[in-house]
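[1] coordinates only, no sequence provided:
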């Protein structure tokens, strides 16, 4: 299904007053190399401060609110197989709307994730030892009970909710030229790229070298399975990009960039060292595009780098 800017405007109306508007903060231009050695203007979009610690809250609320508005939200509520950001966002949005949420996880899931999900009021079902078994149980639960099955990224309502972030950034930075965003399964990217095309904003899509679902799909001309092996795989480890994301990349002003794990780790550490921001490796992935010169901006270019999530273990951030 094609995602449109109208979908994003509808999403913005649904989530207004329910999510935290993004905050932007400037970066010292001297730290970013440019093509002609003239300074550029770089801002961090602090979306890691969003409810549940990631941008996923936007799509989750839009998904459930749209079904509630249309009268298609069943009494059995919503279900999802995810112990990560998508599961947390789904449980949070369900609680806000007074909807039951059933979240499936493998029995090996960390206790801290289970506790956090239950804190949002979710009915947590531990099934099997691998994610695939939890997903199968989730699908069976949806078929048996009639619960609405949600997805981490591959749904137009999820992507549209994520895309509202670009309009908020553009409102604060009306001269925005470029937005830099990390790509996993493609929900955030698809939404941002769709809104960016409407606004005439260039998108830099950044992936780890060994989690390149979008880059591989662009090369093949269609989604393909890829190997997942990166320090950022917990957030960006989708084996296949969504068709919606690929379509957005093919029709928008998009540059696909790959960065090594060492650069991701370094960028994440720099955010802690210089700003005391503890973010996921996915957020470090976006910033690494600039710190490694994988993307070298022009002098005077106004750029926003999306820091997409904060659900990380900060114990590996070295104090300085």
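    Great, that's in hand. These figures come from a predicted structure and were not determined experimentally.
[2] going forward, measure contacts between C-alpha atoms and count neighbours the same way
    Noted.
[3] so residue 124 is in which element?
    strand 123-126 (DSSP states H and E).
[4] hmm, who's touching that strand?
    100-107, 114, 117-118, 134 (Cα atoms under 8 Å, 6 or more residues apart in numbering).
[5] show me which of those is closest to residue 93.
    The nearest member of the contacts of strand 123-126 to residue 93, counting by Cα to Cα, is residue 101 at 9.1 Å.
[6] how about that closest one, what does it touch?
    77-79, 90-91, 94-95, 121-123.
[7] mind putting the residues you listed in JSON lines, neighbour count included?
    As requested, the contacts of residue 101 are exported to JSON lines (neighbours: other Cα atoms under 10 Å):
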{"residue": "77", "neighbour count": "19"}
{"residue": "78", "neighbour count": "23"}
{"residue": "79", "neighbour count": "28"}
{"residue": "90", "neighbour count": "33"}
{"residue": "91", "neighbour count": "32"}
{"residue": "94", "neighbour count": "24"}
{"residue": "95", "neighbour count": "15"}
{"residue": "121", "neighbour count": "18"}
{"residue": "122", "neighbour count": "26"}
{"residue": "123", "neighbour count": "17"}
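[8] show me the residues you listed that map onto helices.
    Among these, the residues falling in helices (DSSP state H) are 90-91, 94-95.
[9] can you redo those residues as CSV with distance to residue 188?
    CSV is the format used below for the ones in helices among the contacts of residue 101 (distance: Cα to Cα, whole Å):
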residue, distance to residue 188
90, 15
91, 19
94, 20
95, 23
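[10] which two among those residues are spaced furthest apart?
    Greatest spatial distance among the ones in helices among the contacts of residue 101 (Cα to Cα): 90 and 95, at 8.6 Å.
[11] on that earlier part again, next step: the contacts of strand 123-126 restricted to helices.
    Per DSSP H, these map to helices at 114, 117-118, 134.
[12] second structure for comparison follows:
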């Protein structure tokens, strides 16, 4: 199981390769919500998302074979693994589905990694990646269902707790496969309420918690390229079912509106998945109690700028 010591060790291990992203105290006028927020600006992370934390923790914490590493991704995990591999001098092959955004595909190519595009959804790319790993002996870096990945992502929570002025009562965290929220929730370990935010059309964690175990779901959301996991799988469920307090579902319209407000109020160019946590407040799917100290994670900025320009 994942422990707080694993997360502390990951924080020390990756310190020379990732950024300690700031936590910004926002007044109640921000976003037109009428409440102050402690927003962790993780979109400022190297590679544009939190994924670099788990990627570096995995690659630095294991012996790498001559065949290098491989990873399946909707885009952001692939960017992170490719960047970490290039930094550490490791060969990488990245598998992405056809729904991955051109902006994310371009960033993977810029790292020099081998890129394979194929399949309709993330799990199609994962099947191809696993077949390649079995054939070649490459080390497969899972996007979320692995304890080293979760430990790396949990360092977001460690920093957030240390840096939030006045403390935190609740944090809102976007959920795709669940590696990020599992790591964060394990770090907080009940000291802070952790609420997952999933698109209505991509609810793998909510479905797993309702069913009492991982189940497959259909995926159809504007945020599918980053929050489009069909199943949270066993390791994520083991951690999330113990430490995540609740999950709320948000419509795509609220995600797009959150993207728009992030740009208009903070000039943050967030991708849909990176805006999903804020969408829970925009849509009223999470309603804080009076005086509740709420944190929101802005977790990704690998956005198609043409699409964002049309939105705002």
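    Thanks, I have it. Note that this is a predicted model, so its numbers are computed, not measured.
[13] need the TM-score between these chains.
    Overlay of the two chains. TM-score (TM-score structural alignment, normalised by the length of structure 2): 0.90; 310 aligned residues with a Cα RMSD of 2.5 Å.
[14] what's stretch 16-24 of structure 1 in contact with?
    Contacts of stretch 16-24 of structure 1 (Cα under 8 Å, 6+ apart): 43-47, 49-51, 57-58, 61, 165, 168-169, 172.
[15] now the residues you listed: which count as buried?
    Neighbour counting by 16 or more other Cα atoms under 10 Å classes 43-47, 49-51, 57-58, 61, 165, 168-169 among these as buried.
[16] among those, which are located in strands?
    43-45 (DSSP state E).
[17] just put those residues in CSV and tack on distance to residue 70 of structure 1.
    Below are these laid out as CSV (distance: Cα to Cα, whole Å):
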residue, distance to residue 70 of structure 1
43, 38
44, 36
45, 32
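[18] which of those residues lies closest to residue 178 of structure 1?
    Using Cα to Cα, these come closest to residue 178 of structure 1 at residue 43, 10.4 Å.
[19] the stretch 101-250 of structure 1: strands as residue ranges?
    Per DSSP state E, counting those that start in this stretch, the stretch 101-250 of structure 1 carries strands over the ranges 101-105, 123-126, 148-149, 178-182, 202-208.
[20] a markdown table for those strands, including distance to residue 70 of structure 1?
    Below are the strands of the stretch 101-250 of structure 1 laid out as a markdown table (distance: least, Cα to Cα, whole Å):
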| stretch | distance to residue 70 of structure 1 |
| --- | --- |
| strand 101-105 | 19 |
| strand 123-126 | 25 |
| strand 148-149 | 13 |
| strand 178-182 | 32 |
| strand 202-208 | 33 |
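[21] count of neighbours near residue 256 of structure 2?
    By the measure other Cα atoms under 10 Å, the count of residues near residue 256 of structure 2 is 23.
[22] which one in structure 1 is aligned with it?
    Under the alignment defined by TM-score structural alignment, residue 256 of structure 2 corresponds to residue 265 in structure 1.
[23] from residue 41 of structure 1, how far off is its match?
    Taking Cα to Cα, to the nearest Å as the measure, residue 265 of structure 1 falls 23 Å from residue 41 of structure 1.
[24] over to residue 27 of structure 1?
    Residue 27 of structure 1 is 7 Å from residue 41 of structure 1, by Cα to Cα.
[25] who has more neighbours, these two?
    residue 41 (20 against 17).
[26] tell me the contacts of whatever residue of structure 2 lines up with that one?
    Aligned counterpart of residue 41 of structure 1 in structure 2: residue 36 (TM-score structural alignment). Residues counted as contacts of residue 36 of structure 2 (Cα under 8 Å, 6+ apart) are 25-30, 293-294.
[27] if you set the cut-off to 6 Å instead, what comes out?
    26-28 (Cα atoms under 6 Å, 6 or more residues apart in numbering).
[28] of the residues you listed, closest to residue 142 of structure 2?
    residue 26 (34.4 Å).
[29] does that closest one touch residue 37 like I think?
    Yes: assessed by Cα atoms under 6 Å, residue 26 of structure 2 is found in contact with residue 37 at 5.1 Å.
[30] anything in contact with each of those two?
    Counting by Cα under 6 Å, 6+ apart, nothing touches both residue 26 of structure 2 and residue 37.
[31] give me the nearest residue to the corresponding residue of structure 1 for residue 207 of structure 2, chain neighbours excluded.
    Applying TM-score structural alignment, one finds that residue 207 of structure 2 aligns to residue 216 in structure 1. Closest residue to residue 216 of structure 1 apart from its sequence neighbours, by Cα to Cα, 6 or more residues apart in numbering: residue 224 at 6.8 Å.
[32] and for residue 109 of structure 2?
    Nearest to residue 109 of structure 2 is residue 115, by Cα to Cα, 6+ apart, at 6.8 Å.
[33] tell me the residue in structure 1 aligned with the one you found.
    In structure 1, residue 115 of structure 2 lands on residue 124 (TM-score structural alignment).
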